[in-house]
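Student: 3D model of this:
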Amino acid sequence: MQEKNTAYRVLALNTIAFTVCFAAWMLNGVLVTFLVDNRIFDWNAAQMGMMIGIPVLTGSIMRLPLGVLTDKYGGRPVYTLLMLLSAIPMYMLGQANSYNEYMLYSLGFGMTGTSFAVGIAFSSVWFSKERQGTALGIFGAGNAGAALTTLGAPSLLRWLTNNGENLDNWRKLPAYYAAALVVMAVVFYMFTTNRKPANGQRSIIQMLAPLKQVRVWRFGLYYFLVFGGFVALAQWLVPYYVNVYAMTIVTAGLLTSIFSLPSGIIRALGGVLSDKFGARSVMYWVFGIIALCCFLLFFPKMEIESPGSGVMAQRSGTVTALSASEIQVDELTYPLIPKVEVNYEDDAVILLPKLNTWQESNVEVGDQVAKKELLASGVTHIYFQANVWVFTFFVFVIGIAMGIGKAGVYKFIPQYFPTEVGVVGGIVGVVGGLGGFVSPLIFGRLLQSIGLWTTTWIFFFVFTMVCLIWMTLVVRKISKKDTRIEVAGS
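Tutor: Below you'll find the predicted structure:
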């Protein structure tokens, strides 16, 4: 009973610490948007993508060594030192005056992202294999820290800067985050009990042996999508809402939290579902839902005028009369579709594209026209609202699917690598975290080159289909192998 209570206490503090670290890790999504929006720094879309992603890079590449250290020394000292050391560059971020300085300090506080590898390894040693899916799902709910930043940081910035009157006070925000990391480190060290896995004293080479297996990298690819995609969107959606829907940063943060908060919390349910139905079944649903929603988000907010169906003369003659509704050539009358002015702003919600078609005369009274000559050109006007609430609903569904998928992927790890959770979880976390770094860079480049914000969803759709196809091929291979074994044994 004593050990059970200790396990629950460790899991609770692991989750809270992860929430604080994740909130710190996601700071640049809000802060960079604020700094560029208020012209404190003059950074283009590609530079913004780099700055949003740079903390994610550190938090990703350092997950493997931190996972190894946790297996070797236990989570209590590693987690505590991680938070204390990360607080230093977080504080210094408020002193940055240039792109390079801001990038350097962002690389430093990005270490908070390694908290995931530490917490996964430290949580798993306290629970049996049968309960690890649920336990790790609960721990992963700390992803909700992203919502704490997208919800709270914009309001804090507005308060600190007195609604923009004293913009230089943005520098106090990183100091608040640094203080939260220090307080959490002290609480964590005081109230947790250290524990290491039974095989934690193996050599580094022995601990890294699982990385030779393709399966590890396949799990990493899945995590690139469900975790890296979550991290990227939790930050990228703030400038997305600001630019596409002309919202304030506070409103953008609020709507972004509709994506990030449920996605973090639902991860616990993902662990339960993975324990009950198996990770593979869960991941099929996850990939299918993400692919469908991303496809529906392909189409940008747009107004397009395109050539439509025109009117041609059936025989030669002279134009004798002309109006908005008809053209008369000698005794023959050609009806026209008149233009009807439509105010689309009167419609609160437009789900599907709206078409408005009309015809415009190309001739005047007295003109001589030949047979098959174009009398009136057709015009088709296409309007698609890409309504913000419909958009937010699909983003919300993607967030839910990603949250469940994150737990699904980490259910695979203790199932296939029960004694190497820290190492395998570390490398899967590295690949997944790199998704959070690479994706904003890709978003920024696609936006600059094509000019469409919706290229974000095209990228995710293609990547999701790659994951789905690869998993399907592996499952078929396993099924054929199992069939051959059954036939051989019958």
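
Student: For the rest of this, base every contact and every neighbour count on C-alpha atoms.
Tutor: Will do.

Student: So which other helices or strands are in contact with the one helix or strand I427 maps to?
Tutor: Take DSSP states H and E as the rule and I427 turns out to sit in helix 421-450. On a contact count with 3 or more C-alpha pairs under 8 Å, 6 or more residues apart in numbering; DSSP states H and E, helix 421-450 meets helix 45-61, helix 63-73, helix 115-124, helix 214-223, helix 229-244, helix 388-416, helix 455-489.

Student: for these, which one sits closest to A17?
Tutor: Of all the helices and strands packed on helix 421-450, it is helix 115-124 that lies closest to A17, at 8.1 Å by C-alpha to C-alpha.

Student: What lies in contact with that closest one?
Tutor: When contacts are defined by C-alpha atoms under 8 Å, 6 or more residues apart in numbering, helix 115-124 is touched by residues 10-11, 14-15, 18, 21-22, 63-64, 66-67, 70-71, 74-75, 78-79, 82, 132, 135-136, 139-140, 195-196, 421-422, 425-426, 429.

Student: Flag every buried residue along the helix or strand where N5 lies.
Tutor: Using DSSP H and E, N5 falls within helix 2-25. Burial within helix 2-25, assessed by neighbour count using 16 or more other C-alpha atoms under 10 Å, is assigned to 7, 10-25.

Student: please give me the structure for this one as well, since I'd like to look at both together:
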Amino acid sequence: MNSIRRRLLPLQTVSLVLGFMVWVILSSLMPFIKEDIKLTSSQLAWVTAVPVLFGSITRVPVGYWTNRFGARKLFMISFVLLLAPVFWISAADSFEKLIIGGIFLGIGGGIFSVGVTSLPKYYPKERHGFVNGIYGIGNLGTAISAFGAPVVADRIGWEQTVLLYSVLLVVMAVLNFVLGDRQEKPVVTPLMEQIRAVSPNAKLWLLCLFYFLTFGSFVAFTVYLPNFLVSHFGLTKVDAGIRTAGFIVLATAMRPIGGWLGDRFNPFKILIVVFAGLTLSGIVLSFAPAMKVYTLGCLIVAFCAGTGNGTIFKLVPMYFSKQAGIANGIISMMGGLGGFFPPLILTILYNATGHYAIGFMALSQIALSCLILVVWLYYQDRLRLSANIIESTIEAILITDTNSIITSINPAFTAVTGYTSEEAVGKKPSMLKSGRQDKSFYDEMWRSLREHGSWQGEIWNRRKNGDIYLEWLSITAIKNDAGEVKCYAGMFSDISNVRGAGKRTG
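Tutor: Modelled structure (predicted):
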């Protein structure tokens, strides 16, 4: 298994690098392509957005097929299929031909689902965040194309540059054939059955929203920056490519760090920082700042988007351990769609208003919404953990309001007393009284609760069947931030056997 791990992680990561390189051919070379093929601003937006759309849609079936047929076959087939659009685009001379080629370039983005579905099979759950983060370094493929393609095209032309990708595709198809795992364990659950199993879970759609924003902003900026930097700031095509590559490198470098942070710390805390940063950067960019401030805003987006991309996939196996493949596919699909819509929306807004401010402000508001939802999930997770602890503890627990009315009990309470939740909730703890303690005993208990907020000691109580038993009881007053008592929590255990004091009334 260790030898397979050492081989597959770099193999699949490099395969993703190539897939992403091919996926963004059109956006990387658009400053050159639009000199030969006349495109309106709307057509330009569609040409760069179509590969993103189809790359996103294919991620769900690709994740399913990976589970069924294995990563080796999926990578091989994908690289062979990508040869067709590469040759087609190299000879394209119209908007329509670029659109047709872009549709099939989407395969390059769809293969993201291969690794996130396959690699976790070879690692323990506590390392999934880091492993998926390492695999996510494949995002670097977009940087390689954004930086390298314009440099090569400046020397040999964009058509010949596109053809060079076919050599790499053949090489990686062969490497996957030779080095891929031929014994990968298949999962043959029908696709629709898997979708039905995960779709009712609200957390799936919240993770989709989070990844829609983090990966979507990464893809959107990757597609949008090269042409924007040339047209808005007057940079050369090569300079714009270098700056875009810097954005991609930072976002890509932060992805494994985000996965590692998700493994090491609470992932929700990491996402709180991520969405706070995206909210801030969106506001900064909406004011159309000068080049230095604009660069800072973009770098914040790269830092936060990359970190969030790695952290989110740590959460998937936490909630979908049995359906990780289909959940990864759906979530990554939504992330890709997050990169499809922004360039189109920005183009529409720019044509209507003459600037991009509204689009960037929308980014900040969506990020703010995600921030609120993550905070809510964080506290829900803590409450759920507390509830699980209460439900699972061997100590009997009851909660009462300030009027001494029982509001909840745990299973251990029923095991000790015999009273079920239906029988106990709404009653007072006096239902357990044995009659062995006098009024002064209870007066002293309440005096301690009022003065110190707690009481503990031995007390005789009666079970539902009439048995009298001795228990060790601790009572704590639960207060709010203002210091007001909101409820009382009692925890007790039966110590009759320890003391040899169990009796039965008759």
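
Student: Can you give me the TM-score here?
Tutor: Taking TM-score structural alignment, normalised by the length of structure 1 as the basis, the two superposed chains have a TM-score of 0.77; 392 aligned residues with a C-alpha RMSD of 1.7 Å.

Student: Where does the closest residue to I88 of structure 1 other than its chain neighbours fall, secondary structure wise?
Tutor: In space, and not counting its chain neighbours, I88 of structure 1 is closest to A178: 7.0 Å by C-alpha to C-alpha, 6 or more residues apart in numbering. Secondary structure assignment for A178 of structure 1, by DSSP H and E: helix 172-191.

Student: In structure 2, what range does that helix match?
Tutor: Counting by TM-score structural alignment, helix 172-191 of structure 1 lines up with residues 160-179 of structure 2.

Student: With structure 1 overlaid, how far apart is the matching stretch on average?
Tutor: Its aligned residues in structure 1 lie a mean 1.5 Å from stretch 160-179 of structure 2 after superposition (mean C-alpha distance after the TM-score superposition for structure 1).

Student: which residues are in contact with that stretch?
Tutor: 7-8, 11, 15, 18, 22, 25, 72-73, 75-77, 79-80, 82-83, 86-87, 89-90, 149, 152-153.

Student: Export the helices and strands packed on helix 421-450 of structure 1 as CSV, with columns for distance to K276 of structure 1 and mean neighbour count.
Tutor: What follows is those, written out as CSV (distance: least, C-alpha to C-alpha, whole Å; neighbours: other C-alpha atoms under 10 Å):
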stretch, distance to K276 of structure 1, mean neighbour count
helix 45-61, 30, 25
helix 63-73, 27, 25
helix 115-124, 18, 28
helix 214-223, 20, 21
helix 229-244, 24, 24
helix 388-416, 11, 23
helix 455-489, 19, 14
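
Student: and T357 of structure 1, which of those helices is closest to it?
Tutor: helix 388-416 (25.8 Å).

Student: Report all helices and strands that the closest one contacts.
Tutor: helix 129-140, helix 214-223, helix 229-244, helix 249-265, helix 267-277, helix 279-296, helix 421-450.

Student: ok, average deviation of the second one from structure 2?
Tutor: Aligned to structure 2 and superposed, helix 214-223 of structure 1 gives a mean residue distance of 1.0 Å (mean C-alpha distance after the TM-score superposition for structure 1).

Student: Can you check which part of structure 2 that helix sits on?
Tutor: Going by TM-score structural alignment, helix 214-223 of structure 1 sits over residues 202-211 in structure 2.

Student: Which position in structure 2 pairs with T134 of structure 1?
Tutor: T134 of structure 1 maps onto F130 in structure 2, by TM-score structural alignment.

Student: That match: neighbouring residues, count only.
Tutor: 24 (other C-alpha atoms under 10 Å).

Student: Which residues are in contact with it?
Tutor: Counting by C-alpha under 8 Å, 6+ apart, F130 of structure 2 makes contact with 256-260, 262-263, 310, 314.

Student: which of these has the most neighbours?
Tutor: Most neighbours among the contacts of F130 of structure 2, by other C-alpha under 10 Å: G310, with 35 neighbours.

Student: Now do the contacts for the residue mapped onto that residue from structure 1.
Tutor: Applying TM-score structural alignment, one finds that G310 of structure 2 aligns to A407 in structure 1. With contacts defined as C-alpha under 8 Å, 6+ apart, A407 of structure 1 is in contact with 133, 136-137, 140, 267-268, 270-271, 274.

Student: in structure 2, which of these remain in contact?
Tutor: Retained in structure 2: 133, 136-137, 140, 267-268, 270-271, 274, out of these (criterion both residues aligned by TM-score structural alignment, their matches' C-alpha atoms under 8 Å).

Student: how about TSV for the helices and strands packed on helix 421-450 of structure 1, with distance to M190 of structure 1 added?
Tutor: Compiled in TSV, those are given as follows (distance: least, C-alpha to C-alpha, whole Å):
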stretch	distance to M190 of structure 1
helix 45-61	25
helix 63-73	17
helix 115-124	16
helix 214-223	33
helix 229-244	30
helix 388-416	28
helix 455-489	42
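
Student: For L441 of structure 1, find the nearest of these.
Tutor: Closest among those, using C-alpha to C-alpha: helix 45-61, at 4.9 Å.

Student: next one: that closest one to chain centre, how far?
Tutor: 13 Å (C-alpha atoms, centre = their mean, to the nearest Å).

Student: How about stretch 470-479 of structure 1?
Tutor: Distance, stretch centre to chain centre, for stretch 470-479 of structure 1: 27 Å (C-alpha atoms, centre = their mean).

Student: Mind reading off the mean deviation between it and structure 2?
Tutor: Averaged out, stretch 470-479 of structure 1 is 3.3 Å away (mean C-alpha distance after the TM-score superposition for structure 1).
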